[in-house]
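Q: missing the sequence, but the structure's below:
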């Protein structure tokens, strides 16, 4: 797939099945993430990969956080299944630091760019991916159980696998409608 086709046809793939990316595919996905703009070469990100038993651990973390917030049984059941929406979940964390020239917001954006690059990389090799956030990205219990520090912020959970169905390519949006000139 050439770059132009990738940029104009990329889309989220919410229905994903096994297999998870193999070692070579995962290396490509992670290497693509590490190539995003990174002012100051701070590499303000961490990728926490859940696959196989890791999905069960992530489910336990979500359930524990939901219990601590007073969730009912129906929600706990839903939460326990969330990591299994795909054979791999990559939790992308913005690992920020104080810097004279690189504000925290820019570091969060870099981590977001890394997430988008991983999704595009997956799409380019025939895999599917969907970037989700939700309340658990901001939950202190989830952060603690993932070993994050106080200044760390989850920017998303990237679900990766094989597309369950071949989705039609969405119509191209006209980007000019969102632009204006000074």
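A: Okay, I see it. Please read all numbers here as calculations on a predicted model, not as lab measurements. Numbers count the residues shown, from 1 in each chain.

Q: CA only for contacts and neighbour counts going forward, please
A: Fine.

Q: and residue 42, how many residues sit next to it?
A: 14 (other Cα atoms under 10 Å).

Q: mind listing what it touches?
A: Counting by Cα atoms under 8 Å, 6 or more residues apart in numbering, residue 42 touches no other residue.

Q: and what of residue 38?
A: Residue 38 makes contact with 44, 107, 110, according to Cα under 8 Å, 6+ apart.

Q: Check whether the last one really touches residue 36, as I assumed.
A: Yes. Contact status for residue 110 versus residue 36: in contact at 6.9 Å, counting by Cα atoms under 8 Å.

Q: And those two? Which one has more around it.
A: Between residue 110 and residue 36, counted using other Cα under 10 Å, residue 110 has the larger neighbour count: 23 against 18.

Q: Look up how far residue 44 lies from the more buried one.
A: 7 Å (Cα to Cα, to the nearest Å).

Q: quick one on the thing from earlier: reformat the contacts of residue 38 into TSV and put distance to residue 163 and secondary structure next to each item.
A: Shown next, in TSV, are the contacts of residue 38 (distance: Cα to Cα, whole Å; DSSP: H, G, I helix; E, B strand; the rest coil):
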residue	distance to residue 163	secondary structure
44	30	coil
107	31	helix
110	27	helix
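
Q: and here's the other structure:
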């Protein structure tokens, strides 16, 4: 098995992180590698917001505002999640334009998904783990406005990034032969 194959098969989504800081410059380097993902017309349909250090609190507060109930209360579950978010070294919000043309939208989303997989694999090779989150609250207008996502933009992911404190066991995948139809004539 070559190194690329091994890296693809060993990468895991990380939920528990060490408190050790991850260098902003290293994230920029990784994104500069990841940007080589295929994308139609090389339009690079992505932009990013990286929350680190004290800046993470803006992300956390946006989340908490979005979680408030109609009576203005913040559920205990949201408060616990906010503490968890504070413990994660970095949060990367990945944003794309919402093109009204379905084909362009599909191509842009495919390009960003490819770029994010490149990002995860390159980071994994350096010992950095992450999880790609696309929870309901990223669609909440309160959260979107609080972090400066404009109308006509889509949050594709919130990538939670750090050095793994725990690497989950591999979950088996279905043999591709069970999902493959071969048409030879």
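A: In hand now; what should we look at? Small disclaimer: the values here were computed from a predicted structure and weren't measured.

Q: Burial check on residue 80 of the first structure, number of neighbours?
A: Neighbours of residue 80 of the first structure (other Cα under 10 Å): 19.

Q: Translate it into the numbering of the second structure.
A: Using TM-score structural alignment, the equivalent of residue 80 of the first structure in the second structure is residue 82.

Q: Count the neighbours of the residue nearest to that match when sequence neighbours are not counted for me.
A: The spatially closest residue to residue 82 of the second structure, leaving aside those adjacent along the chain, is residue 60, at 5.8 Å (Cα to Cα, 6 or more residues apart in numbering). Neighbours of residue 60 of the second structure under the rule other Cα under 10 Å: 21.

Q: same deal with residue 6 of the first structure?
A: By other Cα under 10 Å, the residues close to residue 6 of the first structure number 14.

Q: so it makes contact with residue 120?
A: Yes. Using Cα under 8 Å, residue 6 of the first structure and residue 120 qualify as a contacting pair, with a distance of 7.2 Å.

Q: Just tell me the aligned range of the lengthiest strand in the second structure in the first structure.
A: Longest strand of the second structure, by residue count under DSSP state E: strand 153-162. Alignment of strand 153-162 of the second structure against the first structure: residues 152-161, by TM-score structural alignment.

Q: just how off-centre is that stretch within its chain?
A: 3 Å (Cα atoms, centre = their mean, to the nearest Å).

Q: Show me the contact partners of that stretch.
A: By Cα under 8 Å, 6+ apart, stretch 152-161 of the first structure touches 16-21, 85-96, 108, 111-112, 115, 119, 122, 127-133, 137-138, 143.

Q: Please flag which of those residues sit within helices.
A: Here DSSP state H is the test, and the contacts of stretch 152-161 of the first structure give 108, 111, 112, 115, 119, 122, 143 as lying in helices.

Q: which two of the residues you listed lie the greatest distance from each other?
A: 122 and 143 (25.9 Å; Cα to Cα).

Q: Of these two, give the one with the bigger neighbour count.
A: For residue 122 of the first structure versus residue 143, neighbours defined as other Cα under 10 Å are more numerous around residue 122 (24 against 20).

Q: pretty sure the residue nearest to residue 82 of the second structure is in a strand, no?
A: No. Residue 60 of the second structure is assigned helix when assessed by DSSP: H, G, I helix; E, B strand; the rest coil, not a strand.
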